[in-house]
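**Student:** need a 3D model of the sequence below.
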Amino acid sequence: MAGSPELTAFCQKVWEPVLAKARRAVVFMDTPCAEILHWCGGAEMLLSAGALNVKEFSSFESGAPSQPKAVFVVSCAPRGRAVEVIRDVVSQSSFQYCVLVTAVSPGEPEDRACYQQLEDKLCEWMGNMNYTAEVLWAPLLLAPVAPHLLLAPAFSSLFPLLPFQDLQGLNRSRPDKKRFPGLGDVDLSSMPHELQLLIRKLVCGLHGFLEGTGLREECYAVGHLSRVIAGELANHPQAKIRRKNAQIKSSLVFIDRTSDLTGAVGHHGDSLVEKILSMLPCIPGHTNDVMVNMEELTALRPEGKTEGIIAPGCLAQPKDPAAKALWESLLTMKQKEAIMEVRRHLVESASRENLPIKMSMGRVTPEQLRSHILLFKDKGQAIENHCGVLQLASATAQVLKHPQYSKWDNFLAFERHVLQNTGKSELPTVLNQLYPMIKSHGERSNDDYSLDDILVLLVYIYSVSGDVLVNNQLDIAESQVKKALIQAFCDEPELSTLAQKITVFLRFLLGLCPAVISAGRCCTIKVGNTFLYSENINI
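**Tutor:** Below is the predicted model:
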C-alpha cells in the first residue's frame, strides 16, 4: 500500500489542473468539491494561484462585467442540472473564457463527444463562437482528513438498497416472472437511475485514484451494493491496463453502510473527536467538519448588528503544521490523553508569545482551557501565529461545556444495557424501557432525550437486535412507541435537519396518529412553519 504522505500528496496534486486555470478567473465550485478543497488547503490555494474570487456553484451567482474568465469545478458529470446552472451563470455574465473541470472522467467515446459538444455550448452561451471554452477532468474525489483517513464528500448520500421498501419498489414495475427474490439478484442496470449514476461516478473516481497512486487492487466486498461496486471497478474499461502497469499491491474492502449502522449511531466513550463532530454544528454544506465559535478572542460583543460577523473556526488545518499534528493526535488518542495534548499545545503556543500562563497540576478542565485561550484575546499577531491550535482548543473547550456532553454517558449506559439484554430479553422489553423516555417538547427538560436522540437510539436498538420474532407483544410495544413519536413530532416547534429528512419514517408512522385518521383521506402534518409530509391515505 502507498505510504500515507503519498496519499495526501495525491489528494493535493489533483488540484493542479484547477490551479493552473484559476489565474484571473472567478471560480464557481459545488459543495462536495468545496469540502475536498477545504481539507487540501482551502480557498487560499485558489487565491494564491491568482483567482479573483471563489463563489458557490449556483444559478444565483454571476461574474462582474470586468471579469472575463470563469472556472467551474463540479463533482458530477456535466449533464442535467449542472449544465443548467452553468448556462444560467454564463448567460448572466460577460465571460470570454470558460473552463469546466469535472470529477467524472469521460470514459466512453460518447462521453467524450458530449464534452466536445459542451465546449461549443459554452461558446454559444458566452455569445461568440470565437471565445474559448474547455472541459477538463480531474479526479477530485478524496478529502485527506488525516494521513490514513480519506473521505469522499460527494458520496455522503450513497446508501444501499433496503430489502423491504426498495426491493418492493423495484418489483412493482416488473412482471411476476421477472421479479427479484432478493437484493442479491439486483444488478446495476436494474437499480434506480440516480443510484446507477452515483455508483458509476464512484467507480470512475476510484479508478482515477488507483491510477494516480500506482496501486493494483484486490477487491473484497461485504454486502450487496459493495459487491456491485467492486464488480464495476473490476470491469472498468481502463482497469486492465492500469493493473498491468501498477507496481504496488493493495487490498480494497467495500462495506455496505447497513452492515455497520451500530458503529455509526453508537456512542463510544473515549473519543474526543467523536464528541466534537457530534455536538458542534456542521459547517453548512459540509459533512465532516464543524463550526467553532471564535468570538471570545475578539473585542466584539456578539449581539445586534455584530452577531455572526466573526467567521467560525474549524477542524481542518492543512497549512498549519502544529495544528495539523495536534489534529492527527486527537484522532488516535483517548479522550483524557487528547485533552492533555490540547493543553500542552496551548501552553507551548502561549510560551512562544511570552504570555503569562499559569500552570496547574491534575485534571484538565474546560475552564483551564478557556483561561489559556483567553490569554490570546485582542492580540492579533499571536492569534494569527497560532490560529489553528486555538481553533482546535476552542472546539475542545466548547464540547466539554456543551449541554449534550453530560448526556453522553447516559447514551453509553443505555446502549450497553441494550447490548447486555439483546440475548436475554426480547425487543418488546427494550422498547418498553425506551417508551417513557419519549417526551414532547413541552414536557422535556434539559436532561431528557431530544427527538433526534430518540431516533438515533431506535436505529441502534433495531441494528443490534437483528431479525426479530413478530408477535402480539412486539406489536403493542411498537404501537405505543410510534404514537409517542407522532405526538413528539407534532409538538415540536421546529424540526431539526435530521428530523426533516426522515420522510420515509413519517410515512411508516402516519396511519397510527388519531389526528391523521380523523382528518380523512388527505393528510398533512405541519410543525411550526415546516410541512413534514402530505399524501392521500385510504382510511
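**Student:** okay, CA-based contacts and neighbour counts for the rest of this
**Tutor:** OK.
**Student:** now do the helices in the stretch 51-200 of the chain.
**Tutor:** Counting by DSSP state H, counting those that start in this stretch, one finds helices in the stretch 51-200 of the chain at the ranges 81-91, 109-126, 165-172, 193-213.
**Student:** buried residues, the first one. List them.
**Tutor:** Burial within helix 81-91, assessed by neighbour count using 16 or more other CA atoms under 10 Å, is assigned to A82, V85, I86, R87, D88, V89, V90, S91.
**Student:** tell me what that helix is packed against?
**Tutor:** helix 109-126 (3 or more CA pairs under 8 Å, 6 or more residues apart in numbering; DSSP states H and E).
**Student:** contacting residues around the nearest residue to S66 once chain neighbours are set aside?
**Tutor:** Nearest non-adjacent residue to S66, counting by CA to CA, 6 or more residues apart in numbering: S94, 7.8 Å away. If a contact means CA atoms under 8 Å, 6 or more residues apart in numbering, then S94 has G63, A64, P65, S66, Q67, P68, M126 as its contacts.
**Student:** ok, and the most crowded of those residues?
**Tutor:** The most neighbours of any of the contacts of S94, using other CA atoms under 10 Å, belong to M126, which has 24 neighbours.
**Student:** ok, it touching D88?
**Tutor:** No - contact criterion CA atoms under 8 Å: M126 and D88 do not qualify, at 10.7 Å.
**Student:** secondary structure element holding F531?
**Tutor:** Secondary structure from DSSP states H and E places F531 in strand 530-536.
**Student:** run this one through as well so I can compare:
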Amino acid sequence: MSIDVQKFNDDVWDFICSKVKDAAVFIDEHAAECLHWNGGGMKLINAGASSVREFSQSEIGPHNQDIAVFLTCSPIVGDLYKLMESVIRASNFMSCLAVTGAGKKVHSLAKSLLTESTLNDSSDDPFVVLEAEMKSWMQEKVADSSKMVDAKVVSMPIFAVNFGGEKNHILLTPPFAHIFPAIIPSTQRLQKQAMSYHGKKAYNVNQSQTTSGETKLSKKIQLSMAHMADSLHRLLYKMGGRVEVYAMGHLSSLVAGEVSKRRAESWSNLVSQSGEVGLDASLILVDRTLDLATPCSHGSFALLDRIMATMAHLSGHTTDVAVDMTPLCYPKRPSCKVVGFPPGSLAHNPVIGEKTGAQGELLDLLAGGRRQKEVILGLHRQIMSAAISLRVRSSAPKAERITPKHGLCVSQALSHPTSQMFDYMSGAEKVLLQSLSLEEGKATAASEKSKEILSQVLL
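**Tutor:** Prediction:
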C-alpha cells in the first residue's frame, strides 16, 4: 500500500476552493508553485474567486472587495506578517481567511526564533492571537463600529507536488527546495554527533532527537527543518499506521528526530480513533551532500534530467521549465519577430471536472529512465489517443505527430547547444571509468590517458 499523494493534495486544494467564492485571493510564490501542479490558477477562478493576485507589497484588494483569502506555505511571522498587515490595512475587507502551510507548533517556534515575542505554546494559541490582530486591522477601515468583521486562520499542508501521477513515485516539495546541508566548519560538531552511531549505515532516530537541540544552524534553517518535519508528519498521519524513521547525515537526523517525536505523540490518538492499525512503513532521510554522485554525472539516465539541465525554469519555479510555444502560436509565420515567447510548461492543464492525475502518464515517460526513442514513441501514442478521443484529424505525416507541449519540450531539450555538451561529458566520463579500471600493470598508461581526457574537458 502506498501513500496516495494526489488524493492528499486534492483534499487540500478542494478545501481551499470551498473557501474562495467571491473572494480576492492573495497567493505567495511557493503556494502558487504547488497550485501550478494541482490545477493551476484557473482552479481558484472556477471555484468562484473574483481575482487571484500575488501576495506582495504591490497588491491590495479592489475598493469594493470585502472578502479576502491569503494562501501561503510559510508561517505568518516576520516580513510575511508585516506584508499581510499592510495589504489588509490598505484594503476594505470585512472578512479575511489566512490559509498557511505551517501548523501551530511551527508558528510558535517561528515567533520565538525570528521575533522577540513571548508567545508560549502552552498558554497562547498563535492562530487566535493572529485572528484578533487581523480583526483590529480591518476594523480601522470600518466607519460604522457596529459592523462586525471576521477573521480566521487555518493550517493546511500546502507543500507537496505529486510528480509521478497515479504511481506516486516522485514527491517534490517546493517550499523546502532551499534546504541543503551546509559544508562549513560550524557543522563539524553535528557531523561528529552523527558519526557517533559508528558501525551503522543508517541509524534509527525513533528515540526522539529534535531540531531544537543545541545546533549552530541559522534560525531560518532551524525553522525550515521544523516546518519540513511537521509537513512530513502530516502526510504520514494521513497515511496512517506505524512508521519507522531512519536517517543518514547530521541534518537528516535532526529532521527525522522531529518527525519521530511527532509520530510518537500522535500514535496513541491514531490507535484510539482507528482501533487496530496494521500498516507499517519506513521513512529514510538522506543528506543531499551524501548523494552527490548522481547530480555530478552527465549521463542523463532519464530524459527529464536533460530537460531540467538544459531548459530555462519558469520564473519563480523550482520544479518546471519554460517551453517555447512560438511554433504553435505562429505556425505559418516562421520569419516573424516575436518579443520573448509564449511559455508552456510540463504541467498538465486539466479539463474542468477532471483530476490532475492525468499528467502523470506523460511525466512517467520522461522520468522513467527510458531510451529517447521509446519516450518519443510514447509521446506519439499519447497525441494520437487524444486526437481520437477529441475527434481531431491531423494532416501531418505520422512521423511528425507528437504532443504539442511535451513534444516541443523534448525536441528543444535535445537540440539545445548545452545538450551536445552533455553528450560529450557523458562520453568522457565513460572513458575515464574505463581507464581507471585497467589492470595493475597498465596503471601508468591509465594515468596518462586520464590526464589527457581531463585536459580536453578543461578546454
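**Student:** before we move on, the earlier item: what does the residue nearest to S66 of structure 1 align to in structure 2?
**Tutor:** Using TM-score structural alignment, the partner of S94 of structure 1 in structure 2 is N92.
**Student:** distance check, its match against K135 of structure 2.
**Tutor:** According to CA to CA, to the nearest Å, N92 of structure 2 and K135 of structure 2 sit 12 Å apart.
**Student:** for K398 of structure 2, same thing?
**Tutor:** Applying CA to CA, the value for K398 of structure 2 to K135 of structure 2 is 62 Å.
**Student:** do S300 of structure 2 as well
**Tutor:** Per CA to CA, S300 of structure 2 is found 53 Å from K135 of structure 2.
**Student:** which one's more surrounded, these two?
**Tutor:** Per other CA under 10 Å, whichever of S300 of structure 2 and K135 has more neighbours is K135, with 20 against 17.
**Student:** alignment lookup: the more buried one to structure 1.
**Tutor:** Looks like K135 of structure 2 aligns to C123 there (TM-score structural alignment).
**Student:** so that match makes contact with M129?
**Tutor:** Yes - counting by CA under 8 Å, C123 of structure 1 does reach M129; the two are 4.9 Å apart.
**Student:** just the strands in the stretch 1-150 of structure 1 please.
**Tutor:** Assigned by DSSP state E, counting those that start in this stretch, the stretch 1-150 of structure 1 shows strands spanning 26-29, 53-56, 69-74, 97-102, 132-137, 143-146, 149-151.
**Student:** tell me which of these sits nearest to P181 of structure 1.
**Tutor:** For P181 of structure 1, the closest of those is strand 149-151, at 34.0 Å, according to CA to CA.
**Student:** where does the closest one end up in structure 2?
**Tutor:** Per the alignment by TM-score structural alignment, strand 149-151 of structure 1 matches residues 170-172 in structure 2.
**Student:** which ones are touching A146 of structure 1?
**Tutor:** T8, E328.
**Student:** R257 of structure 1 versus that one, what's the distance?
**Tutor:** 21 Å.
**Student:** ok, the residue nearest to M134 of structure 2 when sequence neighbours are not counted - how many residues close by?
**Tutor:** Nearest in space to M134 of structure 2, with sequence neighbours left out and distances taken as CA to CA, 6+ apart, is A151 at 6.3 Å. When neighbours are counted by other CA under 10 Å, A151 of structure 2 registers 22.
**Student:** with the one 3 residues further on instead?
**Tutor:** Neighbour count for V154 of structure 2, taken as other CA under 10 Å: 14.
**Student:** again with the one 5 residues further on
**Tutor:** F159 of structure 2 is surrounded by 27 other residues when neighbours are defined as other CA under 10 Å.
**Student:** and Q391 of structure 1, by the same measure?
**Tutor:** 24.
**Student:** quick one: what's aligned to it in structure 2?
**Tutor:** Using TM-score structural alignment, the partner of Q391 of structure 1 in structure 2 is K405.
**Student:** identify each buried residue in the helix or strand hosting its match, please.
**Tutor:** Secondary structure assigned from DSSP H and E places K405 of structure 2 in helix 404-415. With burial defined by 16+ other CA under 10 Å, the residues of helix 404-415 of structure 2 counted as buried are K405, H406, G407, L408, C409, V410, Q412, A413, L414.
**Student:** re earlier: who touches the match of strand 149-151 of structure 1?
**Tutor:** Around stretch 170-172 of structure 2, the neighbours that count as contacts under CA under 8 Å, 6+ apart are V5, A160, V161, N162, F163, G164, T319.
**Student:** determine the number of other residues adjacent to the nearest residue to the fifth one once chain neighbours are set aside.
**Tutor:** In space, not counting the residues next to it along the chain, F163 of structure 2 is nearest to I170; the distance is 5.2 Å by CA to CA, 6+ apart. As a burial measure, the neighbour count of I170 of structure 2 was computed by other CA under 10 Å and equals 13.
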